[in-house]
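> Pasting the sequence and the predicted coordinates here, then a few questions.
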Amino acid sequence: MLRDEVAKAFKIIQDGGIILYPTDTIWGIGCDATNTEAIKKIYKLKQRDEAKSMIILLDTENKLESYISDMNPLAYDLIEYAENPLTLVMPGAKNISPALISSDGSIGIRISKHPFCQQLIQRMKKPLVSTSANISGKPSPQYFSQIDDEIINGVDYVVDLDQHSMEIKNPSTIMKLAPNGSFEFLRR
């Protein structure tokens, strides 16, 4: 089942599509983080201002340096010891679509522990865009049944996993980390 869903989602993403999928936090809308056209589809679907950047997911922290030019070693400790899913916003984004990079050159990255996300990212050999499955300005859905029909009908594929789970999941903690080691919480 998991392998089949990864294969189906991978095909959609390879073809430039966008997917609705479960993560280790809340349900996400995603695509290939190097495909600007697919990223624009997500902005349009969410009715989101393109100046508001989205995050990317990786399957392992070993890949961080492929997407951040000035990697702060503290990031590895923060990821290792974080009790909850942690998104790190770091400057020096590289090797992803410019549509994802904030005006200050940063990108938010989370290492996903969800088996579907990990396997899909491994198949893609690229980061996966992740943004909450809601229209911009509306509450983030805590589980699948709360996702707006407009979102479900607007993606190219809905992953058939965890749809009946009623486990309450929260968005990740977001921390902005500077190359000099200073940091601030953007969302706890």
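Arrived safely, thanks for sending. Numbering: from 1, shown residues only.
> When you work out contacts or count neighbours from here on, use the C-alpha atoms and nothing else.
Fine.
> ok, the residue nearest to the spatial centre of the chain to residue 74 distance?
The chain has residue 130 as the residue nearest its centroid, 2.2 Å off, counting by Cα atoms, centre = their mean. Per Cα to Cα, to the nearest Å, residue 130 is found 23 Å from residue 74.
> How about residue 64?
Using Cα to Cα, residue 64 is found at 12 Å from residue 74.
> take the one below as the second:
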Amino acid sequence: MKRVAATDPVAPVMFWQTIRAGGLVAYPTDTLYGLGADAENHIAAEYLAEVKGREGPFSVMVGHLERLEEYGLVSTEIADKLAGMLPGPYTILLPPRCPEKLSSPIMGLKGKVGFRVPRHPFIQAAFRKARGLVITTSVNRAGQPPLQDPEAIQDQFKEQIDLLVDGGVLPPSRGSTVVDPTTIPWQVIRQGDGKL
């Protein structure tokens, strides 16, 4: 496992190099540490599911709202409301525009995908550096609490994770709030840090 500080200018480059090589990356977000892989690389996505210990569904991380609109089917009205929420601690459930491009661990049972646009300096810097879709989930084995300390992440996942972007110990978090904006009213699937 390689390790780099989230504030190191080379960190976004290392992030994309690892993702595009089919590797797994752990990184800080605005809620929990995330574990990610290339969402369009089926082998990498399946390996992430194996390391996590569950089949999914998992979310997809993008850098900003415009990219979410590019990959998810979203009305103008919904997009206008999301503009006041994103980036932020939300996972937005939407039908995908091109489901055939996404690996199987991403798709939910109702054919929707959870999209994340985290408000974290490292994530925003990484997505300014390059475009891409990253499958994302919290860093923990299924059934275990999420890890918020880089030392614990390294201890438990040193054989599986290729790159750890060290953002220090993150504060306690309930994770992102999962919202389905395609219903009236919007449905909160899981209450997390984000408030509606």
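Received the coordinates, thanks. Please read these numbers as outputs of a predicted model, since none were measured by experiment.
> And the TM-score between these chains?
TM-score of the superposed chains, computed with TM-score structural alignment, normalised by the length of the first structure, equals 0.84; 183 aligned residues with a Cα RMSD of 2.4 Å.
> Name the residue in residue 64 and residue 74 of the first structure with the higher neighbour count.
Ranked by neighbour count (other Cα atoms under 10 Å), residue 64 of the first structure and residue 74 place residue 64 first, with 19 against 15.
> The second structure: which residue goes with residue 126 of the first structure?
Under the alignment (TM-score structural alignment), residue 126 of the first structure maps onto residue 132 of the second structure.
> swap that for residue 106 of the first structure, sorry
Counting by TM-score structural alignment, residue 106 of the first structure corresponds to residue 112 in the second structure.
> picking that back up, for the match of residue 126 of the first structure, which non-adjacent residue is spatially closest?
Distances taken as Cα to Cα, 6 or more residues apart in numbering place residue 62 nearest to residue 132 of the second structure, at 7.1 Å, with adjacent residues excluded.
> I'd assumed residue 68 of the second structure was in a helix, is it?
Yes: according to DSSP: H, G, I helix; E, B strand; the rest coil, residue 68 of the second structure belongs to a helix.
> my guess is residue 71 of the first structure meets residue 65, correct?
Yes: in terms of Cα atoms under 8 Å, residue 71 of the first structure counts as a neighbour of residue 65; the distance is 6.2 Å.
> Which of the two has more residues huddled nearby?
Just comparing residue 71 of the first structure and residue 65: by other Cα under 10 Å the higher neighbour count belongs to residue 71, 20 against 14.
> For that one, which three-state class applies?
Assigned with three-state DSSP, residue 71 of the first structure falls in the coil class.
> and the gap between it and residue 162 of the first structure?
34 Å.
> just checking, what packs against the helix ranked longest in the first structure?
The longest helix of the first structure (DSSP state H) is helix 2-14. For helix 2-14 of the first structure, the packing partners by 3 or more Cα pairs under 8 Å, 6 or more residues apart in numbering; DSSP states H and E come out as strand 19-21, helix 115-124.
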